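Chemist: with the input below, show me the fold.
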Amino acid sequence: MLYVNTLNNNAAALYEQIKRWVSKGKYTTTPIALINKLSLSDSYLSFPQMRRGYLAPTISSINKRTDLSVYIQEIRRNPANKNSKVVKLIFWIKRKNENKLISKESDL
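Modeler: A predicted model of the protein is given here:
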C-alpha cells in the first residue's frame, strides 16, 4: 500500500495528524493552531498563502498517495462574506476503498 514514506515532510506531518481522527471522520482546528502544531513557517500566517502554498498541495498529495481521502472545509467569521477571515478548518477524512488502492499501485 502507499503510505507516508511517499510524502514530503510537510505532507507526512499533516497526514499523521489527521489520521488520528479518521475514526471520527473529521478533524477540526484553527489555522493558527495548525501552524503551531505542525511548526509551519510564519509565511503561512496569511491564510491565502497557507491555502496555496501548503494546504492545497499537501491535501492533493495525501489524496493521491495514501489510504486516506481528505477534503477541507473553511469556516469564515462571516459566512455571507467570502472575503472574511477563515477562523476554523474542518478536515473531512475517510479511508479509501482498499481495492482501488491496489489497482492504483499496480499502475505505478
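Chemist: okay, CA-based contacts and neighbour counts for the rest of this
Modeler: Fine.
Chemist: which parts of this structure are helices?
Modeler: Here the chain has its helices, by DSSP state H, at 9-19, 31-38, 47-50, 56-65, 98-106.
Chemist: now the other sequence, so there's something to compare against:
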Amino acid sequence: MRSPCRSAFVRDPSGAVVKDPNLEVQERLELLFEAFLKVRTVAKVMREFNDRDLKLPRRDRHGDPRWTRATTSAVAAILKNPAYAGASSTDGYDCTNHRTEDR
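Modeler: Below is the predicted model:
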C-alpha cells in the first residue's frame, strides 16, 4: 500500500503523483508562498494566515483532505518540502520518503 501524498498532491488512477486538482488547495499553497516572499519569516506567515482565518490543507493518514489552523511547524514543513519547489515536475516524487528516485 502506498502512503498518502502531501497536501498539494494526489495519486491519479494509475498511481502517479500529480498536483491536487482542488483549486482551493492550489490557491492556498500559492498564497502561502507569496506571503513568505512578502513577510520573510515562518512565524509572520503563520500569524497572517491565522489573523485572516485561512486554514492550511493537510491530509490525514488515510489521504483524505482536511483544513487545519496554521502552525509554525506546518508552514515550515510546506516551505522546506522539495515537492513544493516552484513549478517543477513531480516525476519521480515518492510520497513515502519525499525524495526523488534519481538521488
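Chemist: superposed, what's their TM-score?
Modeler: TM-score for the superposed chains, counting by TM-score structural alignment, normalised by the length of structure 2: 0.32, backed by 63 aligned residues with a CA RMSD of 4.9 Å.
Chemist: so which of the helices of structure 1 comes closest to residue 87 of structure 1?
Modeler: helix 31-38 (6.9 Å; CA to CA).
Chemist: packing partners for that closest one?
Modeler: The helices and strands touching helix 31-38 of structure 1, judged by 3 or more CA pairs under 8 Å, 6 or more residues apart in numbering; DSSP states H and E, are helix 9-19, strand 86-95.
Chemist: next, the buried residues of the shortest one.
Modeler: Across strand 86-95 of structure 1, burial judged by 16 or more other CA atoms under 10 Å covers 86, 88, 89, 90, 91, 92, 93, 94.
Chemist: now swap in the longest one and tell me
Modeler: Neighbour-count burial for helix 9-19 of structure 1, counted by 16+ other CA under 10 Å, picks out 11, 12, 13, 14, 15, 18, 19.
Chemist: quick one: these as TSV, columns for distance to residue 37 of structure 1 too.
Modeler: Listed next are the buried residues of helix 9-19 of structure 1 as TSV, based on distance: CA to CA, whole Å:
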residue	distance to residue 37 of structure 1
11	13
12	13
13	9
14	9
15	13
18	12
19	15
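Chemist: name the nearest of those residues relative to residue 47 of structure 1.
Modeler: residue 14 (16.4 Å).
Chemist: that closest one reaches residue 35, doesn't it?
Modeler: No - using CA atoms under 8 Å, residue 14 of structure 1 is not in contact with residue 35; the gap is 10.5 Å.
Chemist: what is in contact with these two at once?
Modeler: By CA atoms under 8 Å, 6 or more residues apart in numbering, residue 14 of structure 1 and residue 35 have no common neighbours.
Chemist: quick one on the thing from earlier: closest one to residue 48 of structure 1 among the helices and strands packed on helix 31-38 of structure 1?
Modeler: Residue 48 of structure 1 lies closest, by CA to CA, to one member of those: strand 86-95, at 9.4 Å.
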